[in-house]
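>>> Structure for the following, please:
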Amino acid sequence: MAIHSQFRLLGQRRFLPFYLTQFSGAFNDNLYKNALLLLIAYQTTGLLGLSVNTVVNLAAFLFVLPFFLFSGMAGQVADRYEKAAIIRKVKLAEIGIMTLAALALWSGWYEALLVLLFLMGVQSTFFGPVKYAILPQVLADDELVGGNGLVSMGTFVAILLGTIAAGLLMGLEAAAPIIAVSVLTLSVLGYLAARKVPATGAPGASQAVRFRPLHETRQLIRIAAERKPVLWAILAISWFWFLGAAYLTQFPNFAHSNLRGDETVVTLLLSMFIVGISAGSMMCERITRHRITLAPVPWGAIGLSLLGIDLFFAVPASPEATTWWTLLSNPVYLRVLLDLVGIGVCGGLFIVPLYAFIQHETPQHKRARIIAALNVINALFMVASALAGMVVLGALNMDIPGFLLLLSLVNGLVLIAVWRIRRRA
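Down below sits the predicted model:
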């Protein structure tokens, strides 16, 4: 078979409509979520009698909660029914949710927006297992790493663009109506793309679908643990989300406290981190030579640790006031940016081969449930990341560079686990 670049997939119907669907969904999720958080933070004095800080954390909790409640059912549905049809129904539900969200934004009914954020989390929970389980059905083995690289790049770029768009739109005088129209329009465009996704068949037609949230979540973990290398790969991916969530969460305060930067510095840090992840994801296909192999993963883990350690030493002890241009033009601050780009690149090298490995090594009739288990564990690790930040930065009074250094050192333990995966795979 002739070997071609992964980008040729973007010209094929078996991949492009799905890619546009998942990109628009990730963009819309982040536009809506970040716009809501900014509305709460800057245009209200709190909701339901609660402080702004409490409501912001409640919003984050409401978006993550559905992954714990409904992932078991979402995995069963994706294994039982035809995946293209599920994608269309999920995107149709998004139109309904965003129609209500548009009305709530237009009228300033913020309490309803919190409920709708929970429903967006439900919608994302049901889309997640299909998103990764469909790839092995539409891609050949020698396309799987490249396809996952494109999906990873698209997801993180959509997160970046959605976050930036929310900030820009919130600066407009008619922010709420414009965002209302935007989220509804994006949901319609996502559904139109979903209508072009080709049918894939339903390999697990006998799989029962039950709504028993806690029981089915435990059952997901049992299914994921049936093959130890797959479970180790899941835990490794979840660790990256722990690490990535820590970086993304700390960027605003890191820019303000440790770099004395303005709002443009926060955006630049986020952009460089995500550009790095996207570049690393795109490099995986060439490095693996189109093979499903975990060879890049240990090198990615080593890079995450070494560059994280260098970042600690790169932060100036007595920073001057900075803007985005200062970071790009001053060699002292440029080192910080280069470390963040490198950390992102190593993150892409780390997670993309692991996703392809999980997809390839799991039975087709259980694949979506194993992806659902991955989503549950990812959510747990991201919650744990937030708690770790609260304990280390709050109770232990460590500064942000020290916290990130600690995580880089702990990452060395993950490197040991990665070598175990490679030996057992």
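
>>> Please make it C-alpha for all contacts and neighbour counts, starting now.
Noted.

>>> Would you mind measuring from Ala101 to Lys33?
11 Å (C-alpha to C-alpha, to the nearest Å).

>>> more neighbours, the two?
Ala101 (27 against 22; other C-alpha atoms under 10 Å).

>>> wait, what's in contact with that one?
The neighbours of Ala101, taking C-alpha atoms under 8 Å, 6 or more residues apart in numbering as the test, are Ala112, Leu113, Leu116, Ala180.

>>> which one of those sits closest to Ile134?
Within the set of these, Leu116 lies nearest Ile134; the separation is 27.0 Å, counting by C-alpha to C-alpha.

>>> First-to-last residue distance for stretch 249-259?
Stretch 249-259 has its terminal residues 16 Å apart, counting by C-alpha to C-alpha.

>>> For that stretch, buried residues please.
For stretch 249-259, a neighbour-count test (16 or more other C-alpha atoms under 10 Å) marks Gln250, Phe251, Pro252, Phe254, Ala255, His256, Asn258, Leu259 as buried.

>>> same deal with stretch 282-290?
Met282, Met283, Cys284, Glu285, Thr288, His290.

>>> Equivalent analysis for stretch 135-144, please.
When neighbours are counted by 16+ other C-alpha under 10 Å, the buried residues of stretch 135-144 are found to be Leu135, Pro136, Gln137, Val138, Leu139, Asp141, Asp142, Glu143, Leu144.

>>> Out of the contacts of Ala101, which comes closest to Ala165?
Nearest member of those to Ala165, counting by C-alpha to C-alpha, is Ala180, at 12.9 Å.

>>> Excluding sequence neighbours, find me the nearest residue to the closest one.
Once flanking residues are discounted, Ala180 sits nearest to Ala102: 4.1 Å by C-alpha to C-alpha, 6 or more residues apart in numbering.

>>> before we go on, could you also do this sequence so I can check it against the first one:
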Amino acid sequence: MSKPSQFSLLTQRRFGPFFWTQFFGAFNDNLFKTALLVALTFDTANWTDADPALMNNLVAGLFILPFVLFSATAGQIADKFDKGSMARFVKLLEIGIMAVAAVGWLTHTLWILIAAVVGMGLHSTLFGPVKYAYLPQQLKPEELVGGNGVIEMGTFVGILLGEVVGTLLVGYKPWGIELVVGGTILCALLGLAASWRIPASPAPVPDLKVSLNPFVESVRNLKFSSKNRTVFLSMLGNSWFWFYGALVLSQFPLYAKDYLHGDHSVIMLLLTVFSLGIGAGSLLCEQLSGHKVEIGLVPFGAIGLSVFGIDLYFASVAYTNTATVGAMTLVTLPGVWRIMMDLVLIGVFGGLFIVPLFALIQTRCDPQHVSRTIAGMNILNAIFMVAAAGVAIALLGQGFTIPELFLITALLNACVAVYIFSLVPEFLIRFMAWMLIHTGYRVRTIDADRIPDEGPAVLVCNHVSYVDALVIGAASPRPIRFVMDHRIFKTPFLGWLFRAAKAIPIAPAKDDPFLMERAFVDIAEALHEGELVCIFPEGKLTHTGEINEFRGGISKIVERSKVPVIPMALSGLWGSVFTRDPSNIFERSFARGIRSKLALAVGVPVAPESASPEYLQQQVLALRGDWK
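This is a model prediction of the structure:
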């Protein structure tokens, strides 16, 4: 049966009301900020004597400031209190802030509006940890990627629509200010109405004592998150995306004006195509990941961010128009569609990059520390966004052009990606597995949900090809420790990858009895730590396509570690270029065609006392059937 669409979540109470609550929050943030920035830019004399450029940067900086100062405290509060109650409190706060802002709008008092900017930054700071900690509580593991994708899509669409509506309302004469006041208060009320239908989400740590020192708590929060290396590096990867996005997006106004020679409508066009790209990429994640947390998409996203960022530079340099144009005229000019496609695809690959990272952080961090982990990520995000502004100011001050800034950002992205993936090779391994099963094969998994999401287990499977581990790893919701022949483990270059993947080398007793015993000790330690271990009990690749006799190693493993054993069977790989089929390699490659079919069937877990080699071989043979 096909899995339901991720959009079906919008019809369910556990997701729909929360989605609309966060959507109206993102929409209102940007409606208010954009209306204020437009008023300060195009009607400066009625508001302030200060330089408009200074005021624009001041507003952006003051909105981010609460993220730096109060994210850690917000994370504690979100872990201490019910998420639904927190959402309603934040929406009530938003109504109060918009009421204060209304006074500032109607009396033309700029400092009140500046205070409201800080207030809306605080509103977003409080809601951030609630947003991403709520989803793991309410969604099933297989729904998490789709749910995150819909949330990210809603957030960026909300941002885009808020910017468009804010620009239109404040510019509507003579009632622009009044329309902004009414619009922001109405939007806050709609958010509150949606929040009342959010179901209860019990606090994971109701007895938590909230620290009143945000600076000390911020340091403690980041220090705690850094203990989980994979989660912390994923947080850094997420923050890098915001660095990339902030650096590119902040250049759109000048890029539209000075390089594309467009008016204000061109700025909105650039924001629209970029936001739609991120929305599309976020939604694609569920389909491309197979309804599970697939971090193999992260390197794919990183590659796209660099490739199309670099192409944006060349497309910009090739643009030759010098006459001032609007959005409708711009899209008819030579070379513009290439620029638009680059921006869309940067957004798409950005969505593929960021959504799996969110899901990984949510599923791999301490369940009692989810909100505080997200809060720590928000701190890093804010710091990276401030750093992006500093880098842009420094480079532009040195005479670099905006297209050159795009090029530098794309090249920096490639360097950062290589660095992160070298520190956490799991990303690279999952990417290789994902690419294999989405380009070389069409893989059908049968009962893959029998692979446990947590807890120790031994996976046993027939050994057909050199890519068996990649296929099995791609189907698993979590990392697997594979036991492999010590000679393959020592293969040049690949040996680094095997070590990074924490594979366990093993040798026959006649070759190296110490290494064999050491392998069984490592397997026992891995199972004791709650990990998955996969072995190929045949001990060698099949030369005929038939399953060889299972050896006795599995008995020794379950004798030491009383854990369930899960039989698995691969079908359809025999005869591929990765097998030991003695027939002509070229003939069989063409005979199979491109993207040949294969299957991975997962059996019912077997109790350790029943897991004899003979019984497991019968189970694997039954799962495989006649299809080799």
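
>>> Let's have the buried residues of stretch 282-290 of the first structure in a markdown table, adding distance to Thr322 of the first structure.
Written out in a markdown table, the entries for these read as follows (distance: C-alpha to C-alpha, whole Å):
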| residue | distance to Thr322 of the first structure |
| --- | --- |
| Met282 | 31 |
| Met283 | 32 |
| Cys284 | 34 |
| Glu285 | 37 |
| Thr288 | 40 |
| His290 | 43 |
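
>>> Mind checking which of those residues are in strands?
When those are checked against strands using DSSP state E, none is located there.

>>> Could you grab the helix/strand/coil label for the residue of the first structure positioned farthest from its centre?
Ranked by distance from the centre of the first structure (C-alpha atoms, centre = their mean), the top residue is Ser318, with 33.6 Å. When states are read from DSSP: H, G, I helix; E, B strand; the rest coil, the local structure at Ser318 of the first structure comes out as coil.

>>> What's it aligned with over in the second structure?
Applying TM-score structural alignment, one finds that Ser318 of the first structure aligns to Thr320 in the second structure.

>>> Can you give me the distance of that match to Leu297 of the second structure?
With C-alpha to C-alpha as the criterion, Thr320 of the second structure and Leu297 of the second structure are 36 Å apart.

>>> likewise Pro505 of the second structure?
The value you get for Pro505 of the second structure to Leu297 of the second structure, if C-alpha to C-alpha is used, is 28 Å.

>>> If you count surrounding residues, which of these two has more?
Of the pair Pro505 of the second structure and Leu297, Leu297 is the one with more neighbours under other C-alpha under 10 Å, namely 28 against 22.

>>> Tell me who's in contact with that one.
Contacts of Leu297 of the second structure were listed using C-alpha under 8 Å, 6+ apart, and they are Cys285, Leu288, Ser289, Leu352, Phe353, Pro356, Phe431, Trp434.

>>> Filter the residues you listed by whether they're kept in the first structure.
Under the criterion both residues aligned by TM-score structural alignment, their matches' C-alpha atoms under 8 Å, these that remain in contact after alignment to the first structure are Cys285, Leu288, Ser289, Leu352, Phe353, Pro356.

>>> Just send those back as a markdown table, with distance to Leu233 of the second structure too.
Output for these, formatted as a markdown table (distance: C-alpha to C-alpha, whole Å):
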| residue | distance to Leu233 of the second structure |
| --- | --- |
| Cys285 | 20 |
| Leu288 | 23 |
| Ser289 | 21 |
| Leu352 | 17 |
| Phe353 | 13 |
| Pro356 | 13 |
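
>>> check which helix or strand covers Leu135 of the second structure.
Using DSSP states H and E, Leu135 of the second structure maps to helix 110-138.

>>> any idea which helix or strand carries Pro203 of the first structure?
In this structure, Pro203 of the first structure is located outside every helix and strand according to DSSP H and E.

>>> Spatially nearest residue to it, not counting backbone neighbours?
His365 (5.6 Å).

>>> Alignment lookup: the one you found to the second structure.
With TM-score structural alignment as the matching criterion, the partner of His365 of the first structure in the second structure is Gln368.

>>> Hmm, Ala78 and that match touching each other?
No. When contacts are counted by C-alpha atoms under 8 Å, Gln368 of the second structure is not listed as touching Ala78 (10.6 Å).

>>> Those two: who's more crowded?
Ala78 (32 against 15).

>>> who's in contact with stretch 85-96 of the first structure?
Outside of stretch 85-96 of the first structure, the residues that reach it under the criterion C-alpha under 8 Å, 6+ apart are 78, 120, 123, 126-127, 130, 184, 187-188, 190-191, 194-195, 199.

>>> Closest to Ala165 of the first structure out of those?
In terms of C-alpha to C-alpha, no member of those lies closer to Ala165 of the first structure than Leu184, at 14.7 Å.

>>> helix or strand for the nearest residue to Leu117 of the first structure once chain neighbours are set aside, which one?
Spatial nearest neighbour of Leu117 of the first structure, excluding adjacent residues (C-alpha to C-alpha, 6+ apart): Phe63 at 5.9 Å. Per DSSP H and E, Phe63 of the first structure falls inside helix 52-80.

>>> Okay, angle between that helix and helix 110-133 too, please.
If you take axes from the mean of the first three to the mean of the last three C-alpha atoms, to 10 degrees, helix 52-80 of the first structure sits at 40 degrees to helix 110-133.

>>> Show me what Val344 of the second structure aligns to in the first structure.
Using TM-score structural alignment, the equivalent of Val344 of the second structure in the first structure is Val341.

>>> neighbours around that match, how many?
For Val341 of the first structure, the count of nearby residues is 25 (other C-alpha under 10 Å).

>>> Quick check: it vs Leu235 of the first structure, distance?
Spatial separation of Val341 of the first structure from Leu235 of the first structure under the definition C-alpha to C-alpha is 24 Å.

>>> tally of neighbours for Leu190 of the second structure?
Considering only other C-alpha under 10 Å, Leu190 of the second structure is surrounded by 16 other residues.

>>> Mean deviation, whichever strand or helix holds it versus the first structure?
Assessed by DSSP H and E, Leu190 of the second structure sits inside helix 176-195. Average distance, helix 176-195 of the second structure versus aligned residues of the first structure after superposition (mean C-alpha distance after the TM-score superposition for the first structure): 0.6 Å.

>>> Pull the residues that contact the very next helix or strand once past that helix.
Of the helices and strands lying after helix 176-195 of the second structure in sequence (DSSP H and E), the nearest is helix 214-225. Contacts to helix 214-225 of the second structure, defined as C-alpha under 8 Å, 6+ apart, come from residues 69-73, 211, 231-232, 365, 372-373, 376, 379.

>>> So the residue nearest to Pro203 of the first structure lies in a strand, does it not?
No. Assigned with three-state DSSP, His365 of the first structure falls outside any strand and is coil.
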